[in-house]
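Trainee: Sequence first, predicted coordinates after that:
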Amino acid sequence: MRSRSLLRFRPARSVCRALCATLITAAAALSTGLAAPAPSAAATTDDVVSSHWIGLGYNQNPQPPSGTSWNTADWNRMVSRTGYMKPGVVRVMFNLPWFWSGTDAGGTYDFTSAAYLNAEKVIKHYVDEGVPVVSGLFGIDNLTYTSPNTAAVQTRLVKQLQAAGAAPAYWVGVNEPNVANGSKSYTYADWQTATTALASAFATAEVDTTRTVISGADSAEAGISSYGGDLGGQTAPECNSGCNAALVWKLAALNTFTAQIYADSATDTAITFQTSLDGTVWKNLAVAPPTPVALVTGKDGGGMWSYTYTASGITGSKYLRLSVASSTLEHSIGSMHIANNSTTIEDSLNDLAQTQAGMNTGTWKGNNSWWLRSAQSGLLRASEAHFYGQELYGADPAYVEPVMDEAVSQIRLATLDDPVLLGETGTKALQYPDGSKDYRFALDTTQPLRMADLAVQEARSGVDGAAAWCLDGYSSTTFCGMWGRGNDDPDKVSAHSTALRPWFYTWSLLTRYLPSGSVIHAPAEPTGVRVLAAQLPGGGWTFVLVNRTSVAQAVRLTEPTGWITLNKYLYTDGATPTTDANGFPTKVGTVTKNFTSGQTLTVGAGSVLVLTTEP
């Protein structure tokens, strides 16, 4: 059983990286389907990230952009472009009608349909190339999520793929089960039931779990896009009449506090505060109601509105209690700051270590994240979830690494030797009331910076791999990818265009030059600049610098490289990058340096600089 104190009182990240890297690398070698990074001098430096790096990749629609089956031209174009990218991981999901039709009572399989064969062909291509594939199901119309038949249908598909030499490395079940879809809405308990049934079906059918492991929970982790603390903080669940949930903090002579709360309503009145000198007799504390701030993440993130309560001049108190009165709404506690004249307690509610849990008068969940809870369940061999940055909604791009670092560190404690993956990642699209999304950002020249920024922060946080959403679109109204498929903005590219969009440039460099087995480093960063270093499996190096500021920035790097010559690639927002006839990046020069004793690199304003020893 995990000690709660480990969640809060762990070593500083730089120290943890140095101490943990060797342990996690060794553990990774024991996990099926993962190659541990080669030992290197880099493992002794204090900026090593505790991960077993698999790499960056993308989500791919396995159906052809035109026609019912892949034609030679479309197939060769896809193979050429993805071959240049050299992805570390690819996510290819199935729609149920491609291979099965029926109900809970039974159904019919068709593994000869064009749609199924298209998907099998795409997955087999990556398996033959040695690229691990994440797979599962989009939607389960006419099926009950928790029924044994649903598990049986998935198992039959996996067996068919394995027999065809197209075994996905990670099977994640049903896409985003924690997100309501039409009339269907599932609980975490439903996920446990469904996943237990899937494991049983795998065992009965003798699925080769050295080739395909059950992973997940494939959940949409919107909460970590907006909350302080870890994965949403402590959550008070829905209460019945008369329910009163509370948390208590203890600090002698406390006189001020600031609490951050998330709630489902813009007129929430369920939160109250009380103080006590002895922890027995309580009196209400008058706290001015704060102005709620709307959160773009919405209800699926655990709360639509943020409230920041503050109070000062408190006297005669040793205990502070935060109470949630009877309410049908969900409330999440993001953080608590409490102080007296000499002492300050900062409780981001990563656990209950600072909170007087013994005085908890209600039922509080330690965490409402399916990602973390599924990692702790013992049902999985890989932890996998979805994360989208909130930059288009006005969030500071730099928030990603702190929240992801906290999330990943806790997942590592739950499942040290298993991969930690982001099955989908990218920029959260603006969404309209009818549910449609605006993907015009995928066409603009800033998207290459956003995606490189996101990738660097995720890699620094310790994830093992991340798959961008998406490669080439999913429908005529979802032009989310790096090229083609979808009704693009006619002023920029034509509908269903095969033209490469700007963000292909930076993402392809990152997938290509941060290969599986690299040892990831997180050097110190100037404000507004993201920095990543990686020692490659063959001993070479890649450096990635992303400058989100409006002026050139100097970055000091000290890594044990010896003398190396680096190929230089540069993307600058608003400028046309250098490419070859295929649209693939070409180098703009070389840099020869010895970083062992420290060297300074300069990256221009609004630019991504990639330097690599690889050709």
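Mentor: Received the coordinates, thanks. Numbering: from 1, shown residues only.
Trainee: Going by C-alpha atoms from here, please, whenever you check contacts or count neighbours.
Mentor: Will do.
Trainee: So which residue is dead centre in the chain?
Mentor: Phe387 (3.5 Å; C-alpha atoms, centre = their mean).
Trainee: Excluding sequence neighbours, find me the nearest residue to it.
Mentor: The spatial neighbour of Phe387 that comes closest, neighbours along the chain excluded (C-alpha to C-alpha, 6 or more residues apart in numbering), is Thr425 at 5.0 Å.
Trainee: helices or strands next to whichever strand or helix holds that neighbour in the packing?
Mentor: Under DSSP states H and E, the secondary-structure element containing Thr425 is strand 420-427. Packing partners of strand 420-427 (3 or more C-alpha pairs under 8 Å, 6 or more residues apart in numbering; DSSP states H and E): strand 55-59, strand 382-389, helix 400-414, helix 447-461, strand 465-468.
Trainee: Adding distance to Glu559, write these out as a markdown table.
Mentor: Compiled in a markdown table, these are given as follows (distance: least, C-alpha to C-alpha, whole Å):
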| stretch | distance to Glu559 |
| --- | --- |
| strand 55-59 | 21 |
| strand 382-389 | 29 |
| helix 400-414 | 21 |
| helix 447-461 | 15 |
| strand 465-468 | 23 |
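Trainee: among these, which is nearest Gly334?
Mentor: helix 400-414 (11.9 Å; C-alpha to C-alpha).
Trainee: Figure out which of the helices and strands packed on strand 420-427 is closest to Gly107.
Mentor: Proximity of those to Gly107 was assessed by C-alpha to C-alpha; the nearest stretch is strand 55-59, lying at 28.4 Å.
Trainee: about what we covered before: contacts for the strand holding Thr425, please.
Mentor: Strand 420-427 is contacted from outside by 58-59, 91, 134, 218, 382-392, 408, 411-412, 450-451, 454, 463-469, using C-alpha atoms under 8 Å, 6 or more residues apart in numbering.
Trainee: try it against this one:
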Amino acid sequence: MISEVPVSEGFVGNGVEWSAYPHADSEEAEWGYLMTDEKLRRVFERLDYMKPRIVRIMDVAAWRYYKGVDAQGEPLLDFACDEVRMVCRLLEYCQSRGITVLIGDYGVPGFWGYAGGIDRVDDPRYIDMTTRYLTYLKRERGFDCIRYYIITNEPNGDWACTRGDWEQWKRGIALMHASFERAGLDIGISAPDAVEMSENPASQYPTGREWVEQTVAQMDSLVDQYNIHCYADWAFIRDGSFQRHFEQVARIIRPTGKKMIFGEIGGWYHSGEMGELYRQRVAEKPFASEDSQLFTYDYVYGIDAADVLIQAMKAGWHGASAWMLDDAMHTINDLGARDQLKVWGFWNSLGKELTGDPAEEEIRPWFFTWSLLCRYFPPGMAICNPEKDRPGEGLRIVAGQSAAGTTIVLLNASEQPRTFRLKCAVVGADEMDLYEYMPEGYRTDEKSFPVASGRVAASEIRCGDYLVEMPGRSFRLLTNVNPE
């Protein structure tokens, strides 16, 4: 029986990390102008099926509008360049589809080796030029889809531009918040954007958990949305530890009454036999960097990625964006090396150009499950768990309900088949579409978009007569939501 008492309300929605192709956005880019209108149209078509509800667009000012400093050390900015136009193409898409955008910086220009001495997030020049850029995008270009700003990526890490310097980061947030208010910008701060399960002994607050706690304790008045990152190992996902862990984190944030999301989320295969196979695959892919998820080509990641997202929803979080949309976006250290691609995407838009293999441009299996979890959980839903929820037993069940209808997801993370009767107070139309992602196969159309395998009467579910037989490592989604 699925409870009618929600674990969260006002669901924000699930989505993706979508960068503006920094190596392929102009003739001057490392790869030249490869992300043409034709390439973008295909990405747009695929996203039109997925219907991401949130998109995280991270950047570096010097990849776009920052052109160094003048003789007085003041930033030189150009908002009319090709690189900014590429960002605007992504924002035009998000604006036209009503997608909530989180925009931000991977780090200050100096951290990325650009001249000008802008090396800290609390540098007033960084604050001012960011405010001017966002004013251009939001006010002059009309991109109201930009709702939140992230001052820097993963600030608690020793790899970040802040190197875990809490006081620098805190001052930067306060200065940016004040600058937005002076400019009349309706953009909230999303924070801490920390990797919650990481440690940095050099930081004043060495654990990611402490960064969450201290953001709530010291900075809640400045923060409009809470956002963290997690890349969980496959074993941590499959035994239900992810849900239990992040239920604890949610309890820290929930008293603020603000939305909490995963700005980046994904799964790793680092341990055991899966880890050995992963390392073998990296060695066999000449274009893939070690920072890759080479199981995106396989059925298995469609289950594990869906599992981590479902557990996030079950733990009371309001949404998550997948790392990442497209292999054509990033390389190690973003130097543009073609043999150091970050292979994490649902496809590689430049597969032929970068790897010589057009098959890399095809949609990969995990698109099936992730797109359904974006498409059929629209914003505003109340998310509900079974009355007797046992994360450690491998069966994940979660439902979303709103005026749009009801969506129910069932995932068997274990190797053993499970049989049970499903009962839920379904709202909406009586006929529910059934999508199935099974070890023996799954249905897609000629574009590789998911196709329903059947229909189920909601009346069967309402009265508890619907018998479910779940093979090991399988996924089902039932919905009467019309996402159009």
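Mentor: Happy to help now that I have it. Remember, it's a predicted structure, so these values are computed and weren't measured experimentally.
Trainee: Could I get the TM-score for this pair?
Mentor: TM-score of the superposed chains, computed with TM-score structural alignment, normalised by the length of structure 2, equals 0.81; 427 aligned residues with a C-alpha RMSD of 3.0 Å.
Trainee: before we move on, the earlier item: between the helices and strands packed on strand 420-427 of structure 1, which one is closest to Ser550 of structure 1.
Mentor: With C-alpha to C-alpha as the measure, helix 447-461 is the member of these nearest Ser550 of structure 1 (12.8 Å).
Trainee: Counting by contacts, list what that closest one packs against.
Mentor: If contacts are counted by 3+ C-alpha pairs under 8 Å, 6+ apart, helix 447-461 of structure 1 sits against helix 400-414, strand 420-427, strand 465-468, helix 503-513, strand 519-521, strand 529-535, strand 541-547, strand 607-612.
Trainee: Let me have the ones you listed in JSON lines, adding distance to Ala259 of structure 1 and mean neighbour count as columns.
Mentor: Listed next are these as JSON lines, based on distance: least, C-alpha to C-alpha, whole Å; neighbours: other C-alpha atoms under 10 Å:
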{"stretch": "helix 400-414", "distance to Ala259 of structure 1": "18", "mean neighbour count": "21"}
{"stretch": "strand 420-427", "distance to Ala259 of structure 1": "29", "mean neighbour count": "26"}
{"stretch": "strand 465-468", "distance to Ala259 of structure 1": "33", "mean neighbour count": "28"}
{"stretch": "helix 503-513", "distance to Ala259 of structure 1": "39", "mean neighbour count": "23"}
{"stretch": "strand 519-521", "distance to Ala259 of structure 1": "35", "mean neighbour count": "28"}
{"stretch": "strand 529-535", "distance to Ala259 of structure 1": "30", "mean neighbour count": "25"}
{"stretch": "strand 541-547", "distance to Ala259 of structure 1": "34", "mean neighbour count": "25"}
{"stretch": "strand 607-612", "distance to Ala259 of structure 1": "38", "mean neighbour count": "24"}
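Trainee: now the ones you listed in TSV, with distance to Glu129 of structure 1?
Mentor: TSV is the format used below for these (distance: least, C-alpha to C-alpha, whole Å):
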stretch	distance to Glu129 of structure 1
helix 400-414	29
strand 420-427	19
strand 465-468	17
helix 503-513	14
strand 519-521	22
strand 529-535	22
strand 541-547	22
strand 607-612	23
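Trainee: Which parts of structure 2 are helices?
Mentor: For structure 2, the helices defined by DSSP state H occupy 37-50, 61-64, 82-97, 124-135, 166-183, 208-219, 234-238, 241-253, 272-284, 299-314, 351-355, 366-375, 458-462.
Trainee: right, and those helices - which one's nearest Ile2 of structure 2?
Mentor: Between Ile2 of structure 2 and these, the shortest gap by C-alpha to C-alpha is with helix 458-462, which sits at 10.1 Å.
Trainee: which residues sit against that closest one?
Mentor: Counting by C-alpha under 8 Å, 6+ apart, the neighbours of helix 458-462 of structure 2 from elsewhere in the structure are Leu422, Lys423, Cys424, Ala425, Val426, Ala429, Asp430, Glu431, Met432, Tyr466.
Trainee: Just tell me what Thr561 of structure 1 corresponds to in structure 2.
Mentor: For Thr561 of structure 1, the equivalent position in structure 2 is taken to be Val426, counting by TM-score structural alignment.
Trainee: Which position in structure 2 pairs with the residue nearest to Phe387 of structure 1?
Mentor: In structure 2, the residue matched to Thr425 of structure 1 (TM-score structural alignment) is Ile265.
Trainee: quick one: that match from Thr36 of structure 2, how far?
Mentor: Counting by C-alpha to C-alpha, to the nearest Å, the gap from Ile265 of structure 2 to Thr36 of structure 2 is 28 Å.
Trainee: cool, and Asn412 of structure 2?
Mentor: Going from Asn412 of structure 2 to Thr36 of structure 2 by C-alpha to C-alpha gives 41 Å.
Trainee: before we move on, what about Pro379 of structure 2?
Mentor: Counting by C-alpha to C-alpha, the gap from Pro379 of structure 2 to Thr36 of structure 2 is 31 Å.
Trainee: that older thread, just the buried residues of the contacts of strand 420-427 of structure 1.
Mentor: Among the contacts of strand 420-427 of structure 1, those scoring as buried are 58-59, 91, 134, 218, 382-391, 408, 411-412, 450-451, 454, 463-469 (criterion: 16 or more other C-alpha atoms under 10 Å).
Trainee: Now stretch 43-60 of structure 2: buried residues?
Mentor: 43-44, 46-47, 49-60.
Trainee: circling back: closest one to Tyr437 of structure 2 among the helices of structure 2?
Mentor: helix 366-375 (7.4 Å).
Trainee: quick one: the closest one aligns where in structure 1?
Mentor: Mapped onto structure 1 using TM-score structural alignment, helix 366-375 of structure 2 covers residues 503-512.
Trainee: ok now the matching stretch, how far from the chain's centre?
Mentor: Between the mean C-alpha location of stretch 503-512 of structure 1 and the chain-wide mean there is a distance of 18 Å, by C-alpha atoms, centre = their mean, to the nearest Å.
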